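Engineer: only geometry, no sequence info:
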C-alpha cells in the first residue's frame, strides 16, 4: 500500500497550479513550549487551503471523455474553491452544488474561480443528493473531497515537501483531520520513507470521527457534529482514508473549540496569519502533545491547512482565546454593597489586567459582580488568584469552564434596576487603557457616590469604554460635576439614552 501511494505522490500533478508552501518556525510558541515548533503554511495556496492539491491531481488525471462531460461536487467549503480553480486551469466545466444556506462570500469565491454554482436544499445532504442526480443524468464525474486515491495522493505532496524542506530531524508531524484525506496522504508518504517520524492526527472534540473509529476498531458514524471548525465537520472517516490512517497514524489528539481559539491567536502572534478554525487544529494539537508528554527540544511540525474564515467569526475567537489558553479567569464574586467596595476589590487584583467587569445593583447588602481577569501563563496562576480573594473573605465562584457563563451570561448581566435604586444617572466614560486607570476612576467617584451599575470590557484599544450608573440626588449633581472634571476622563451623560430607558431603568 505505502509503495503504491509513494509512487502516486511522487508523480502527482499538483504544481501546475499549487505552490510549494513555506515551512516557518514559530518563535514565540517555540520559546513558550520549550520545543522547536514549525508551521507548514497551506494558507498561502491560491485558494488559501491545501484542497487545491488533491482536487487538481484528481481532475488532471481524468480521461479526455470524462473531462468533456465535466465535473461536479457538493461542497460549501474549501473543496469547492479548490475544484473550481482546478477545473478552470484545465478548461473543464465544473458545477458546485451548495446548500441555500451557504454564506454569500463562499458562493462568490467559487463563482470567481469559474465554476457554476447551483444552490439546492437547506443542508449538505440535499446538495449532495442533487450532485448525484447530475452524475446520473449528465454523466459528470463526481470529485470526492477526501475519499479518493488521487485526491489523497495530491494532499500527500505536503508530506513530501516537509521532508524535503526540513533540514533537522523531525520528531512528529501534526495534521488536521476531517474526512481524513490530508492525514492519510501525509502519513502514507512519511511512513514510507521515515517510519520513525510520528504522524499525529488532530480532531475537534465536536467531530472526532477518526478517534471514534480507532477506539471501535472500525469506521463509525458520529450521531452529530459541531460546526465551529466547519472545515473538519465530518461524521464518518472515509473508507480509503481509514484504511491508510488505521495503519499509519500513530495517535489522535482531540482539542476543544476554546483550545482552537487559543491556537488561532498563537498562529497570528507568530505569523500574522488569520487561520480558519480547522486550520489551527494542528497547532492546538502540538500544545496538548507537549503538555501531555512533557517533551523538550523536539522538532514538531503543524500543518496550517487553511485560512478561509468568515470575518464575523473573529469576534467570537478573540473573546474566548484567552480562556482557551488559560490566561483569562472568569469569576463571580460577592462583595459588600457599600461605597468603596469596587475599589478595595480591584486593589486586591494587583497588576493583573481586568478584561471585563459587570455589575447591577441587586440589594442593599451584597453585590454580585461578574469579572474577567488576565493571569500569567505559569501553572497555578488561576488557583493563586482565587486563593488570594478567598483569603480576604470574598465568596468566589470560578466560571472559566462554565459554557453558559462564557457565552451567554457575560452579555446578559444587569437588567432593570430594582425599585430601591433611586436618583440613578448614567454616564459613559473613556479612560486610557493602562494600569491604574480603573482604580483612579473608582477612587475619585466610588467612595463618594454609590455605584448602581458598572460595565467594562477590554476592547484592545488605547481607550477603555465604561458605562456607570451613579446614585446622585439633585442637590449633589453640581458636586458630581466637580469630581468629573477632577477625574479628567472624557465622559457623556447618557441618562436620557433610549436604550438605557428601555432595558436598564
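Structural biologist: Yes, it's here. Just so it is clear, the structure is predicted and the values come from calculations on it, not from any experiment.
Engineer: C-alpha only now, for contacts and for neighbours.
Structural biologist: Fine.
Engineer: Nearest the geometric middle of the chain, what residue?
Structural biologist: Central residue of the chain (CA atoms, centre = their mean): residue 261, 3.3 Å from the mean position.
Engineer: measure that residue to residue 55 for me?
Structural biologist: Going from residue 261 to residue 55 by CA to CA, to the nearest Å gives 28 Å.
Engineer: Please determine how far the nearest residue to residue 102 once chain neighbours are set aside is located from residue 82.
Structural biologist: Spatially, and ignoring its direct neighbours in sequence, residue 102 is nearest to residue 76 (6.2 Å; CA to CA, 6 or more residues apart in numbering). According to CA to CA, residue 76 stands 11 Å off from residue 82.
Engineer: Okay, strands next: where are they in the stretch 151-300 of the chain?
Structural biologist: Counting by DSSP state E, counting those that start in this stretch, the stretch 151-300 of the chain has strands at residues 172-176, 198-204, 251-255, 299-304.
Engineer: Any idea which of the ones you listed gets closest to residue 231?
Structural biologist: Nearest of those to residue 231, taken as CA to CA: strand 172-176 at 9.5 Å.
Engineer: Pasting the second one now:
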C-alpha cells in the first residue's frame, strides 16, 4: 500500500534534479466560471511531462546490480523520456519500446538522453507486451509506466507541490490514462485532507478507466483512438482501479474537439505548449464537465510534448471555428479577368488571401467553368457574413468548407 510517507520520501529523492513546476492562476477561466482556477504546469518539466517524477523515483530506489543490468519500459513517449533521463542520471542503459505511431518529437526526446528505442505495435499495450518479454529474456528491470508503487509515489509529489502553494485547495482535476498519476495525486491529497475532491478526465476515445470506474470492475476498451496519445491506454489494471475507486470522486470524459479547443486556449491565453493528454483537465473545465463554482481548483497540465504537425492542424481548425479563417470553393467563368474580379471583392471586404488554388479540370465542372479554392484571414462572424453577402450580390456560386 502506498502511503503519504512514501510520497514525501519520493519528494526528497527528486529534490535538486526534478523541477518544482509553476502553479499559475488562470484568470479567464476563473472569471468565466466563478471559481479560482489554477494550472499546475508540469508540461514545463525537464522532459516536458510529469512522468519524470515516477521514473526517477523508481530508478533511484533500485540497487546497483539492477541498475547495471539495465532498465526497460513501454511508453507512448513521456514515461520513456522520464526513464531515459533517470537512467542517464544514474549511469544505466535504458531500452524503450514505443508504439510505431509515436510522434517523432517524443522518439527524438528519448534518444537525446541516450536510450535505445524499439518501435513496435499499434498501441501502448502491444509495445508493453514486447517490452516485458524483452526484459524477462534479458534479465533487465522492467519499469512500468503506472502500475508500480515507486512510480505512483513519484507522481504523487505533484500534490505536495500544489498544497505548499495553496493549502486550502478544494478540487484537483487530473488526466487519466493508465491511472498512475491520479492514484499518486489522490492518495497524497486525501491523506492530507479527505475533503479535497479528485476528478479524473479520460479521452472519449480511450474511456476504459471511466467505464471500469462506473462498473466497479475492470473493463478494457476494444480500441483506442484519440489525439491525447499520452492517455490512449486500452487495458485497465485492477490494482490501479482499486486505488481509484477508493480515492477518486468522479471521472468525466472529453472529446477530441474539446481537447483541441483547450490546447489552442492554453497556447493563446497562457503561452503554454501542451499535448492532448496535458490539456484534458483544462478541457473538462472549459466545457463544463465538472462543477467548480466557488471552489479553488487546480487542473493538472501534465505534458507538453505535442507533435508539431498535430499542433498545426489544431491551430488551423481552431482559426476556422473562431471565424478567424474562412475556406471557400468558388465557381467562376474560366476567362481572362474573372479571377481578378473575384479577388477585388475580397479586397473590398478587407479580407486577406492566404492561399489560393485554381482548378479548371474537375469532372464536376461544366465546360467554361473553374473552381477557385481560397483561404481568407477574417475578423469574426460578422466579417464572414459580409463576404458571403458580397459573393451572392455578384452572382457567385460558392461553398464554405
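Structural biologist: It's in. Given the structure is predicted, the values throughout are model-derived calculations rather than measurements.
Engineer: what residues are up against the residue nearest to residue 102 of structure 1?
Structural biologist: Shown in contact with residue 76 of structure 1 (CA atoms under 8 Å, 6 or more residues apart in numbering): 97, 98, 99, 102, 106, 107.
Engineer: between those residues, which is closest to residue 432 of structure 1?
Structural biologist: Nearest to residue 432 of structure 1 among the contacts of residue 76 of structure 1, counting by CA to CA, is residue 106 at 39.6 Å.
Engineer: and residue 107 of structure 1, what is it in contact with?
Structural biologist: Applying CA under 8 Å, 6+ apart, we find residue 107 of structure 1 in contact with 76, 117.
Engineer: Relative to structure 2, what is the average displacement of the helix or strand harbouring it?
Structural biologist: Residue 107 of structure 1 belongs to helix 104-112 when assigned by DSSP states H and E. Mean deviation of helix 104-112 of structure 1 relative to structure 2 after superposition (mean CA distance after the TM-score superposition for structure 1): 2.0 Å.
Engineer: Quick one: distance of that helix to the chain centre.
Structural biologist: 22 Å (CA atoms, centre = their mean, to the nearest Å).
Engineer: Residue 478 of structure 1: which of the strands of the stretch 151-300 of structure 1 is closest?
Structural biologist: Within these, the stretch nearest residue 478 of structure 1 is strand 251-255; the backing value is 56.0 Å (CA to CA).
Engineer: mean shift between the closest one and structure 2?
Structural biologist: Here the mean offset of strand 251-255 of structure 1 against structure 2 after fitting is 0.9 Å, by mean CA distance after the TM-score superposition for structure 1.
Engineer: Likewise for stretch 151-165 of structure 1?
Structural biologist: Stretch 151-165 of structure 1 sits 0.5 Å off on average (mean CA distance after the TM-score superposition for structure 1).
Engineer: residues in contact with that stretch?
Structural biologist: Here stretch 151-165 of structure 1 has contacts from 5, 8-10, 12-14, 20, 23, 40, 50-51, 53-58, 144-146, 181-182, 184-190, 241, using CA under 8 Å, 6+ apart.
Engineer: Just the buried ones from those?
Structural biologist: Buried residues within the contacts of stretch 151-165 of structure 1, defined by neighbour count using 16 or more other CA atoms under 10 Å: 5, 8-9, 12-14, 20, 23, 40, 50-51, 53-58, 144-146, 181-182, 184-190, 241.
Engineer: Helices - which of those land there?
Structural biologist: Judged by DSSP state H, helices contain the following of these: 5, 8-9, 51, 53-58, 181-182, 184-190, 241.
Engineer: Nearest to residue 457 of structure 1, out of the strands of the stretch 151-300 of structure 1?
Structural biologist: Using CA to CA, the nearest of the strands of the stretch 151-300 of structure 1 to residue 457 of structure 1 is strand 251-255, at 27.4 Å.
Engineer: Can you give the contact residues for that closest one?
Structural biologist: Around strand 251-255 of structure 1, the neighbours that count as contacts under CA under 8 Å, 6+ apart are 199-205, 208, 210-211, 281, 284-285, 288-289.
Engineer: Kindly indicate the member of these with the most neighbours.
Structural biologist: For these, the largest number of neighbours (other CA atoms under 10 Å) sits with residue 281, at 35 neighbours.
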